[in-house]
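Novice: Sequence isn't available, so here's the structure alone:
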């Protein structure tokens, strides 16, 4: 498999009131079948939506998450399996030995990308720079 693993900040950008034009241009130019999500991204989005006050915005985002987003990425939402968990353990241990911080979510995203031969697409390049996972920042393309 090759393609792109979208970080949460990329997906969130799609539903902002004023999304970054470079991000929108990039995502429109890429073949949709090459775009992947992690189950972790769905969890991070759920956490963000659940933290909003009840209202139109929250209802809109819940519908987007539960219906639109999952349908759009059907068959391209990647789970964490034992191989990915093992690779994450190696990445986390290496980061610790080097005195670097690597959150569990970012480490698992990097492990997922490495396992599936994907490039991580994110605005937060520094979160992944020491993981050996290829990274692309569409905000700077």
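Specialist: Cool, got the structure. Computed from a predicted structure; not experimentally measured. Numbers count the residues shown, from 1 in each chain.
Novice: contacts, neighbours, all on C-alpha from now
Specialist: OK.
Novice: residues in contact with the closest residue to residue 115 other than its chain neighbours?
Specialist: Using C-alpha to C-alpha, 6 or more residues apart in numbering and skipping residues adjacent in sequence, the residue nearest residue 115 is residue 84, 6.4 Å away. By C-alpha atoms under 8 Å, 6 or more residues apart in numbering, the contact set of residue 84 is 108, 111, 112, 115.
Novice: got another, please set it beside the one above:
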């Protein structure tokens, strides 16, 4: 399900790839899976860039088992938030701030962060260090 300009009211969490891909792991982190179940799918969404990273990983792995697992447990499970001019404006602000500070961040990480900020969502990740210090970003480690 793709979200357009209207935000789904119940969604409060934007899952990054480290969380969203857990059901595809041979040994998913039980704490992450339990927390996701506790929160509920209706309160979670992913960025189109997160979906891109998962699909890219599936193609690189070229595993029929993983493709089947994706179709069974992840495909169409959560809303996918597109990247529009709104998110692009937030991204530009974040990239400009990083450049002025003399730091660089991966483009996809900043796009995911920009999506969370633009929609007032808490970004959930296993890699809090990758997103720390981003102005306006609410971050939660599962």
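Specialist: Right, received. Where do you want to start? None of the values given here were measured: they were computed from a predicted structure.
Novice: Would you mind reporting the TM-score between them?
Specialist: With the length set by TM-score structural alignment, normalised by the length of structure 1, the two chains reach a TM-score of 0.86; 132 aligned residues with a C-alpha RMSD of 1.5 Å.
Novice: circling back: give the buried subset of the contacts of residue 84 of structure 1 as a ChimeraX selection command.
Specialist: Only the buried members of the contacts of residue 84 of structure 1 end up in this ChimeraX selection, burial being decided by 16 or more other C-alpha atoms under 10 Å:
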select :108,111,112
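Novice: Would you reformat the contacts of residue 84 of structure 1 as a markdown table and include secondary structure and distance to residue 76 of structure 1?
Specialist: A markdown table is the format used below for the contacts of residue 84 of structure 1 (DSSP: H, G, I helix; E, B strand; the rest coil; distance: C-alpha to C-alpha, whole Å):
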| residue | secondary structure | distance to residue 76 of structure 1 |
| --- | --- | --- |
| 108 | helix | 17 |
| 111 | helix | 16 |
| 112 | helix | 12 |
| 115 | helix | 14 |
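Novice: export the contacts of residue 84 of structure 1 to CSV and tack on distance to residue 44 of structure 1?
Specialist: Output for these, formatted as CSV (distance: C-alpha to C-alpha, whole Å):
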residue, distance to residue 44 of structure 1
108, 13
111, 17
112, 16
115, 21
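Novice: how about the residue nearest to residue 115 of structure 1, what's its partner in structure 2?
Specialist: Under the alignment (TM-score structural alignment), residue 84 of structure 1 pairs with residue 87 of structure 2.
Novice: do the same with residue 71 of structure 1
Specialist: Match for residue 71 of structure 1 (TM-score structural alignment): residue 76.
Novice: Residue 60 of structure 1 now?
Specialist: Residue 60 of structure 1 maps onto residue 65 in structure 2, by TM-score structural alignment.
Novice: and the helix or strand where that match lies, which residues are buried?
Specialist: Using DSSP states H and E, residue 65 of structure 2 maps to helix 64-73. Within helix 64-73 of structure 2, the residues that count as buried by 16+ other C-alpha under 10 Å are 66, 67, 70.
Novice: Compute the distance between the match of residue 60 of structure 1 and residue 75 of structure 2, please.
Specialist: Residue 65 of structure 2 sits 14 Å away from residue 75 of structure 2, taking C-alpha to C-alpha, to the nearest Å as the criterion.
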